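[1] This is the structure alone, sequence omitted:
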């Protein structure tokens, strides 16, 4: 596999076409794919002699290097069971990569996310991912004493309260703390997070032994379904994008998928950030989802305890606030409102250790005269930037709501009139 030594602007994936075709093509079309939040994603269709070859172009959009470890992502891709995952890297470049496009598949719609028929298959995929991935051991698991997610949360909190985040915290007399974090003050926010983490992990002994390989980001854009699926077929579903995967508690992974049912990232840009409580799956839906997961786990030779379905349901509800917190903090860093963080590894190529040959941009032509490209869909130009801080605020409104109902936080700890609630009844 070769690597291209060029940086692709976020709005110009077309400059990759000559490098993919050796300048032998008739035309190409670029279609921006909605729903991607960390990266900018395009479908690149290249036409030659009446045929068409489709590619997926992923341009890394994050301003924060701490959000995604690309070396870890490459390791993750290699251990995912083929029956549930799909990522085939064709051409890395400095700030992204070209992947095979999975023809005949599409991202799940929000209505499909909450459809029980789809959810049961997604649950099966989770079980296969968790119990058939290459076992985690040694350094890969020891560095995550409390799981990938809690390590990331601690890291992101440290960044927000570091010198680069101080301006954001004290902006307009701490209006971000009140209006985005919905907290009385920053120290209260940190105290409640620690209290919640201790309460959550108190049920686990030898925590590292409970960690399995998890996806951690099964939002609708990262779950693909075969378009030809009929109503009486079992949907053929694949997970993609393993940027946030790693050793974690399965309870987070399952809970995160259900929490993502509250979002629809394919709607108009000014609505895509919203977290809508009425869309959270019903108890019946969650129990059917858990049952499908445990049945698949049993078929893989890991027999569940008869009480496990109730225990797993309870853990999903308990971990829901962690899923909201994780992505809320992610959104603050992703927003670009903090001072830019210099990448200590900016001169390294994450593909170096994978026998990648690097091509300089001078080794090939980067443009071709006389080519007509149908760039991104016309309405994409009118899209507003994703409202990351609005997304953060919505997520945290439910985070506080769950913790108040569990007795971990009090109404005095937060801006109570902005808090939203979901059912927290346990069994």
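    Thanks, I have the structure now. Just so we're clear, the structure is a prediction, and the values are computed from it rather than from any experiment.

[2] From now on I want contacts and neighbour counts done on CA atoms only, so please keep to that.
    Will do.

[3] show me where the stretch 201-350 of the chain has helices.
    Taking DSSP state H, counting those that start in this stretch to define them, one finds helices in the stretch 201-350 of the chain at 250-260, 283-299, 308-334.

[4] I meant to write the stretch 51-200 of the chain there.
    Under DSSP H, counting those that start in this stretch, the stretch 51-200 of the chain gives helices at 70-79, 110-113, 116-132, 139-142, 148-160, 163-179, 186-201.

[5] The first one - contacts with which helices or strands?
    In other words, helix 70-79. Helices and strands touching helix 70-79, as assessed by 3 or more CA pairs under 8 Å, 6 or more residues apart in numbering; DSSP states H and E, are absent.

[6] Report the angle between it and helix 116-132.
    Angle of helix 70-79 versus helix 116-132, following axes from the mean of the first three to the mean of the last three CA atoms, to 10 degrees, is 100 degrees.

[7] any idea how far the closest residue to residue 215 other than its chain neighbours is from residue 152?
    Excluding its sequence neighbours, the residue lying closest to residue 215 (CA to CA, 6 or more residues apart in numbering) is residue 245, at 4.4 Å. Look at residue 245 and residue 152: by CA to CA, to the nearest Å, they are 11 Å apart.

[8] neighbour count winner among those two?
    Between residue 245 and residue 152, counted using other CA atoms under 10 Å, the more crowded position is residue 245 (22 against 19).

[9] Relative to residue 329, how far out is that one?
    For residue 245, the distance to residue 329 - CA to CA - is 17 Å.

[10] Next: residue 393.
    Distance from residue 393 to residue 329, by CA to CA: 10 Å.

[11] do residue 176 as well
    Applying CA to CA, the value for residue 176 to residue 329 is 13 Å.

[12] the more surrounded of those two?
    A count of neighbours by other CA under 10 Å puts residue 329 above the other of residue 176 and residue 329, at 23 against 20.

[13] adding another structure so you can compare the two:
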């Protein structure tokens, strides 16, 4: 499939025309009114599961109701007034729609296998998901033939559809590592001698991941999304990874693709669908922000960090001073955020998690998803415009690549929020939080809390390479990615925003090195 032309021009009239067209289609259709069922027939599944692969021309704006503001009742209204509790999520009824369509399959686990989770007995996780688990640890760093043999063993144990029935030979297994993944090692699996076997995606969890991602919660989210038919199918899990559907006809977006008006417009519509269609549990609505929850947990984890590393990453001399500013910023957001009602958010819409499938946009990888004010998700997406994870130095960002006001307006037209100006202000105010989140992620992912590596020479690593073109690379990789340098880069955005928001000011004898992305950016009075 040919990628979009780099000279795509998408005018306001084109966007307005598309919006006018989509608002009049399928008004009576019930397909786009998702609802979670405790027990459903296969026909109900096919009719009522919401598909993120639907054409833009099939998504009715009237059904999404973008003309109303994002008030407390919006999610309930758009999901047929169904709000789920954790107890309902843990029900053990299984949706069965035929072998090819099953995402979570009935547990008929052999006695030699046992489900795994954060708890030793595995009961919590198995009660949430009817999905196969095998107590197996996969080492992806071994020699390729051994790695292939181990993969086939797990496929057989998990009884992954169609694959496990074949007489698989490790020499015929084609393993392609997908670059640009920084949390996990990700592989596409194909089989040489059988074209009827759909490719699989193998996800092997990365190092230090237990302190970063709550896998039990992630799988609860995947269960919910499967009922809405959002995201790839999940075929089975093992101790340190899982097998998923690989979309063979998909093209991963590039750093340049997301900047094109037409694609940006379509991405915004996909994000709006996630925010307004996926229901939250009562617990999630009370929690309000998974990003703040993770930031708080991660701050506790790094509280004992070596002062030299803290200074290198944040430019703060001590953790107490750093925390004081974080709390001032928290209060600032509480007082100034216009749209606080939480939505279901993806939280990691970098270009590598956006696919083009038959000219439509598909969002994948929901590891960091959960409840947030919608501006957090959009602010994170725009911040990712500055990154090139396939350059020779993927840790660096280019502040000049942050979207212009015109590009943001194009995106917000697709999102179609009632008061886009208030949402725009929220996006700018939230930007420091989402970049703080990834700054802390980098510290944890670096492993410095475990072995205190690079504590002596860390200051010598900094280079003044702002907005330089670093050339083509092989893609970011969890084994080689310089997480501390990445964290320092992310925190320069945080510092710049804190300065522009009035959260901090340069000290008399100290000037912070920061990225000020858009001076005079707030369109309304900051004093409210």
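    Alright, I've got the coordinates. Note that the structure is a prediction, hence the values are computed from the model and not measured.

[14] what's the TM between chain one and chain two?
    Superposed pair, TM-score by TM-score structural alignment, normalised by the length of structure 1: 0.77. Supporting alignment: 355 aligned residues with a CA RMSD of 2.5 Å.

[15] Pick out the residue closest to the middle of structure 2.
    residue 348 (3.0 Å; CA atoms, centre = their mean).

[16] hey, where'd the strands end up in structure 2?
    Along structure 2, counting by DSSP state E, strands occupy 133-134, 173-178, 184-191, 200-205, 234-238, 241-245, 250-252, 343-345, 354-357, 360-363, 370-372.

[17] Would you mind getting the average deviation of the shortest one from structure 1?
    By that I understand strand 133-134 of structure 2. Average distance, strand 133-134 of structure 2 versus aligned residues of structure 1 after superposition (mean CA distance after the TM-score superposition for structure 1): 2.2 Å.

[18] Which other helices and strands does that strand contact?
    Using 3+ CA pairs under 8 Å, 6+ apart, strand 133-134 of structure 2 is in contact with helix 144-158, strand 234-238.

[19] Could you single out the most deeply buried of those?
    Highest mean neighbour count of these: strand 234-238, a mean of 23 (counted as mean count of other CA atoms under 10 Å).

[20] Read off where it ends up in structure 1.
    Mapped onto structure 1 using TM-score structural alignment, strand 234-238 of structure 2 covers residues 89-93.

[21] How about residues contacting the matching stretch?
    Residues outside stretch 89-93 of structure 1 that contact it (CA atoms under 8 Å, 6 or more residues apart in numbering): 1-8, 97-100, 351.

[22] What of stretch 243-253 of structure 2?
    Contacts to stretch 243-253 of structure 2, defined as CA under 8 Å, 6+ apart, come from residues 1, 3, 188, 198-203, 232-237, 351-358.

[23] Which of the strands of structure 2 sits closest to residue 45 of structure 2?
    strand 234-238 (16.5 Å; CA to CA).

[24] quick one: the closest one to strand 200-205, angle?
    40 degrees.

[25] Mean per-residue distance, strand 234-238 of structure 2 versus structure 1.
    Looks like 1.1 Å for strand 234-238 of structure 2 (mean CA distance after the TM-score superposition for structure 1).

[26] and the angle from that strand to helix 144-158?
    110 degrees.

[27] follow-up on the earlier one: for the helices of the stretch 201-350 of structure 1, which one sits closest to residue 240 of structure 1?
    Per CA to CA, nearest to residue 240 of structure 1 of the helices of the stretch 201-350 of structure 1: helix 250-260, 13.5 Å.

[28] tilt between the closest one and helix 308-334?
    Using the same axes, to 10 degrees: helix 250-260 of structure 1 against helix 308-334 is 70 degrees.

[29] how big is the offset of helix 250-260 of structure 1 relative to structure 2?
    Its matched residues in structure 2 lie on average 0.5 Å from helix 250-260 of structure 1 after superposition (mean CA distance after the TM-score superposition for structure 1).

[30] Read off where that helix ends up in structure 2.
    Under TM-score structural alignment, the match for helix 250-260 of structure 1 is residues 374-384.

[31] Need the contact partners of that stretch.
    Here stretch 374-384 of structure 2 has contacts from 275, 339, 342-351, 402-403, 423-424, 426-428, 430-431, 433-435, using CA under 8 Å, 6+ apart.

[32] 6 Å instead, please
    343, 345, 347, 349-350, 426-427, 430-431, 434 (CA atoms under 6 Å, 6 or more residues apart in numbering).

[33] any idea how far residue 484 of structure 2 is from the residue nearest to residue 305 of structure 2 when sequence neighbours are not counted?
    In this structure, residue 305 of structure 2 finds its nearest non-sequential neighbour in residue 449, 6.5 Å apart by CA to CA, 6+ apart. In this view, residue 449 of structure 2 and residue 484 of structure 2 are 12 Å apart by CA to CA.

[34] next one: residue 245 of structure 2
    Between residue 245 of structure 2 and residue 484 of structure 2 the computed distance is 33 Å (CA to CA).

[35] Also residue 255 of structure 2?
    22 Å.

[36] ok, these two, which is more surrounded?
    Using other CA under 10 Å as the criterion, residue 255 of structure 2 and residue 484 rank with residue 484 on top: 27 against 19.

[37] What's the more buried one aligned with over in structure 1?
    Checking TM-score structural alignment: residue 484 of structure 2 goes with residue 389.
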